[in-house]
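A.B. asks: the sequence and its predicted three-dimensional model are supplied below.
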Amino acid sequence: MTIGPFKIPSIPPRQLELLKEKLNNVEYPNELEKNSTVGWKYGAPRWAVEPLVQSWLHDYDWEKARVKMNEWNHYHAMIHGLHVHFIHEPSDKPDAIPLLLMNGWPSNFYEFYKVIKPLRDGDNGNQSFHVVIPSLPGYGFSEAPKSPGYGIAKYGTMMNELMITLGYNTYYTYLLAGSDWGSNIGNWMARNCSEQCKGFHSVMPLCLPPSPTTRPSLLWSHPKAVVKYLISRLLGTEAVYGSGIEAEELAFADLAADPEAGYRAIQGTRPYTLAFGLTDSPVGLLAWMLEKYHNWSYHPSGKQDMEALPDTISTDDFLTLVTIYWMTGSMSSSTRLYYEAFHEDQSMSTCMGRVEIPTAIIQFPAELAKFPRDWVETNVNLQQYSEPEMGGHFPALETSEILVNDIQRFGKLLKTKKWIQ
């Protein structure tokens, strides 16, 4: 594998001119008459989208963001014939643990900018890490796959090869559920790359329920979890586990079971058709992403229906994430991962098989999918568990201190128990 330095580029003048032109000449879609009861039920409303469009046009400065991003060490590596972009920030601390941070959709590497320094430097005297943040193939500044078959297993193999090439033959893997594909790929790596990967930290564990029909061995390994699950089938999930948890495995494209599954149904079946609108229209791209950053984030104000983004996600940070997709034209290639995963051999599923390496789970209240702790324990080797009072699908942006502390705590546990040297 060849590795070379990389710098975040300026937006080419012609592309910037085209962006400004499109933002200046927006055709906004027809909507229902303004009605406070509608909120976000139909998707991203104009009153939330238009101010962000105006900020992108008049206030946002890509060059300012680019200078900040280029303070980190960026590289390109050739992996399986594709140029893969990644940040590599080694720590100067002798006990630092190699750490792989992976994004998902609709995110990119920039989501982690708040956590790089404190994790690298071991802020407050805590565990430090050699921080590696790749852009998944087809995301941001990583080259897009040119042929079918780049699903979870392929991406996991590539990320493992990257870490080995960097010299991290035994490394600690962190996976961000807010970047949900990072959690999916990491789960696969934790099960299939355990010679190198010695710890797994996840904010979105995707779990199979403790059903004795599909997993008879649980009858003697986790009998209490099985009984509780069977009772929930009789009395109802909420009566047994409380509200806010999934009754079954997260419905990938089942709108009846999960109203949030619409985007997955489209991207998992016909990503090409959707991509024309998201590639040609910067406003369409912004609105498609905004709906997810709005719906999947924690709104501490309690006024979710009346605000576009919570105070924890700034306009500039959101527009930087959007601009990376726009300038690289990567929305189309990023959504193809849904198709590949949806059509991948089910033996590759992240829910197939137990994670045996030490695992830490942190479940934020506004996360997309939350599972009971006893479900989690039947799926992973759980060594650390926490449920913060705030935070959502993008904790590296929303609640970075909570996330950093949880990762540092798990890193220290790995060291103390000598699960990682």
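C.D. replies: Looks like it arrived, so ask away. Numbering: from 1, shown residues only.
A.B. asks: please count neighbours and contacts with C-alpha atoms only from this point.
C.D. replies: OK.
A.B. asks: the nearest residue to residue 92 once chain neighbours are set aside: neighbour count?
C.D. replies: Distance criterion Cα to Cα, 6 or more residues apart in numbering; nearest residue to residue 92, sequence neighbours excluded, is residue 121 at 7.6 Å. For residue 121, the count of nearby residues is 21 (other Cα atoms under 10 Å).
A.B. asks: list the contacts of residue 121.
C.D. replies: 91, 92, 93, 128, 129 (Cα atoms under 8 Å, 6 or more residues apart in numbering).
A.B. asks: ok, and the most crowded of the residues you listed?
C.D. replies: residue 129 (29 neighbours).
A.B. asks: in this structure that one contacts residue 99, no?
C.D. replies: Yes - using Cα atoms under 8 Å, residue 129 is in contact with residue 99, at 5.9 Å.
A.B. asks: can you map out the strands along the stretch 151-300 of the chain?
C.D. replies: Along the stretch 151-300 of the chain, counting by DSSP state E, counting those that start in this stretch, strands occupy 171-175, 197-202.
A.B. asks: just put the ones you listed in TSV and tack on mean neighbour count and distance to residue 66.
C.D. replies: TSV is the format used below for those (neighbours: other Cα atoms under 10 Å; distance: least, Cα to Cα, whole Å):
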stretch	mean neighbour count	distance to residue 66
strand 171-175	25	25
strand 197-202	26	29
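A.B. asks: can you put the ones you listed in a markdown table and add distance to residue 333?
C.D. replies: Below are these laid out as a markdown table (distance: least, Cα to Cα, whole Å):
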| stretch | distance to residue 333 |
| --- | --- |
| strand 171-175 | 21 |
| strand 197-202 | 25 |
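A.B. asks: alongside the first one, take a look at this:
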Amino acid sequence: MSQDLSSPQPFRVEIADEEVERMKRIIEDTRLPDSPPLPNASWDYGVDLDWLKGLRDVWLNDFDWKEVEREMNAFQHFTVTIESVSLHFVHHQSRNVDAIPIILMHGWPGSFWEFHRVIELLTNPPSGRPAFHVVVPSLPGFGFSSPPPKKDWSMGDNARIFDHLMTGVLGYKQYMAEGGDFGALIATHLGTDKYPACKFLNVISPTAQAPLGALSTLPFFLLPTSWRQWLYGKIYSEDELRDFERNGKFIKNGLGYFVEQATRPLSIGYALYDSPVGILAWIGEKFKEHVDPEILPGCTRFILTTVSLYYLTRTFTTSTLPYFENVVALSQRLVITKPFGSSRFPHDVGSVPMSWIKRQHPQFVSLRRHDRGGHFPGFEVPNLLAEDLQHMAENYRTLFQ
């Protein structure tokens, strides 16, 4: 497919004052119940009412979007048109002459901003550690990027325009990729032979299909719990069993948003399009569930920044589309053919057993498990993510020589 020939244009984050003021008026005018409709109903029924009210109060009284803008504009932002997508991205270059280009890719309900704490760690590392030129795009339909230009726009399409961003627009002959959530799916595409400029990857929670041997253990669910746990303990490690347990709870109690967005994305998209408190309830719940609980108390401003970004850029509706457009892609058996590692954080979801990953992806070379962090490691534990990326770069620097 032909690429648009526009060059990157400098971009500043500037939301009109009247739009910010209107957001605050709507937040203030939004009615919430005085109490839950059922006695003692809390997170087991959805978002907790007191938690929601507490964040709304902080949003109204202590949150300053203009201060957020100043922080965002400390980085260099650009837009460029690729395949009719006006793509927003941060491009923060290192002063190190041998720095490795890297693209960091977010998912839902994330944004480019979840990486702002890790950028400086990568571009200006301690002496002797690998340095990076960091590129952080907003996925089409997220933040300051325009929506996908057509139906059936997949993570494979995102991989194609991101590769062109790195090679055709920015001129990097080789680069590294990192991603979680939808970013992990994009990284998986970049890790195939189709994109030779991408040399190696760090993929958070890479996907892999269950082998036949694993499927044969499904009848274990009919056994008493103690027997089932004993049998699985003979097959999987303690870490993998914990992954299974967390994924099982997510499948049982946390998939409601996924089903809605994978089947009727525009219904919830239109319903919350002009409701900042509604967006806070819908995606704030995901932060509560998938952020390390010890780190969560310090995430209030980050959560409100993310929700404000979705609302003020009017992209909540388009951010739901990838679930609908990529349901089939989630079952594709792509094989990563480049060396890649994986970072594991205990409060993330979607981690499959390493035996499955190694069977499907023979180029898997490194697993780094951590005892802190969740679904947004770039914000939650930036030092750990930076160390993982530097570890991969140290081992595969020769690919850039």
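C.D. replies: Yes, it's here. Computed from a prediction, not measured in an experiment: that's the story for all the values here.
A.B. asks: can you pull the TM-score for these?
C.D. replies: The TM-score (TM-score structural alignment, normalised by the length of structure 2) is 0.89; 381 aligned residues with a Cα RMSD of 2.3 Å.
A.B. asks: thinking again about what came up before, tell me which of the strands of the stretch 151-300 of structure 1 lies nearest to residue 52 of structure 1.
C.D. replies: strand 171-175 (29.1 Å; Cα to Cα).
A.B. asks: taking strand 197-202 as reference, get the angle to that closest one.
C.D. replies: 20 degrees (axes from the mean of the first three to the mean of the last three Cα atoms, to 10 degrees).
A.B. asks: what helix or strand is the corresponding residue of structure 1 for residue 96 of structure 2 on?
C.D. replies: When structure 1 is aligned by TM-score structural alignment, residue 96 of structure 2 is paired with residue 93. Residue 93 of structure 1 belongs to no helix or strand when assigned by DSSP states H and E.
A.B. asks: how far does whichever strand in structure 2 runs longest sit from the chain's center?
C.D. replies: Using DSSP state E, we find that the single longest strand of structure 2 is strand 85-92. Taking Cα atoms, centre = their mean, to the nearest Å, one finds strand 85-92 of structure 2 lying 16 Å from the centre of the chain it belongs to.
A.B. asks: likewise stretch 407-421 of structure 1?
C.D. replies: With Cα atoms, centre = their mean, you get 23 Å for stretch 407-421 of structure 1.
A.B. asks: show me what counts as buried in that stretch.
C.D. replies: In terms of neighbour count (16 or more other Cα atoms under 10 Å), stretch 407-421 of structure 1 has its buried residues at 407, 408, 410, 411, 412, 413, 414, 420.
A.B. asks: returning to that earlier point: would you turn the contacts of residue 121 of structure 1 into JSON lines with distance to residue 107 of structure 1?
C.D. replies: Shown next, in JSON lines, are those (distance: Cα to Cα, whole Å):
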{"residue": "91", "distance to residue 107 of structure 1": "25"}
{"residue": "92", "distance to residue 107 of structure 1": "29"}
{"residue": "93", "distance to residue 107 of structure 1": "30"}
{"residue": "128", "distance to residue 107 of structure 1": "25"}
{"residue": "129", "distance to residue 107 of structure 1": "22"}
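A.B. asks: ok, of the residues you listed, which one's closest to residue 290 of structure 1?
C.D. replies: For these, the nearest to residue 290 of structure 1 is residue 129 (31.6 Å; Cα to Cα).
A.B. asks: in contact with the corresponding residue of structure 2 for the closest one, which residues?
C.D. replies: Using TM-score structural alignment, the partner of residue 129 of structure 1 in structure 2 is residue 132. For residue 132 of structure 2, the contact set (Cα under 8 Å, 6+ apart) comprises 93, 94, 99, 100, 101, 102, 122, 123.
A.B. asks: kindly recompute the last result at 6 Å.
C.D. replies: By Cα atoms under 6 Å, 6 or more residues apart in numbering, the contact set of residue 132 of structure 2 is 99, 100, 101, 122, 123.
A.B. asks: same check, this time on residue 169 of structure 1
C.D. replies: Residue 169 of structure 1 neighbours (Cα under 6 Å, 6+ apart): residue 196.
A.B. asks: map it across to structure 2 for me.
C.D. replies: Looking across to structure 2 (by TM-score structural alignment), residue 169 of structure 1 lines up with residue 173.
A.B. asks: residue 393 of structure 1 now?
C.D. replies: Residue 393 of structure 1 maps onto residue 375 in structure 2, by TM-score structural alignment.
A.B. asks: what residues sit buried inside the stretch of helix or strand residue 226 of structure 2 belongs to?
C.D. replies: Assigned by DSSP H and E, residue 226 of structure 2 belongs to helix 225-233. Within helix 225-233 of structure 2, not a single residue qualifies as buried, counting by 16+ other Cα under 10 Å.
A.B. asks: and stretch 288-304 of structure 2, by the same measure?
C.D. replies: Of the residues in stretch 288-304 of structure 2, those buried (16+ other Cα under 10 Å) are 288-293, 296, 299-304.
A.B. asks: wasn't residue 311 of structure 1 part of a strand?
C.D. replies: No - Residue 311 of structure 1 sits outside any strand when classified using DSSP: H, G, I helix; E, B strand; the rest coil, being coil.
A.B. asks: one step back: ok, the match of residue 169 of structure 1 to residue 164 of structure 2 distance?
C.D. replies: 11 Å (Cα to Cα, to the nearest Å).
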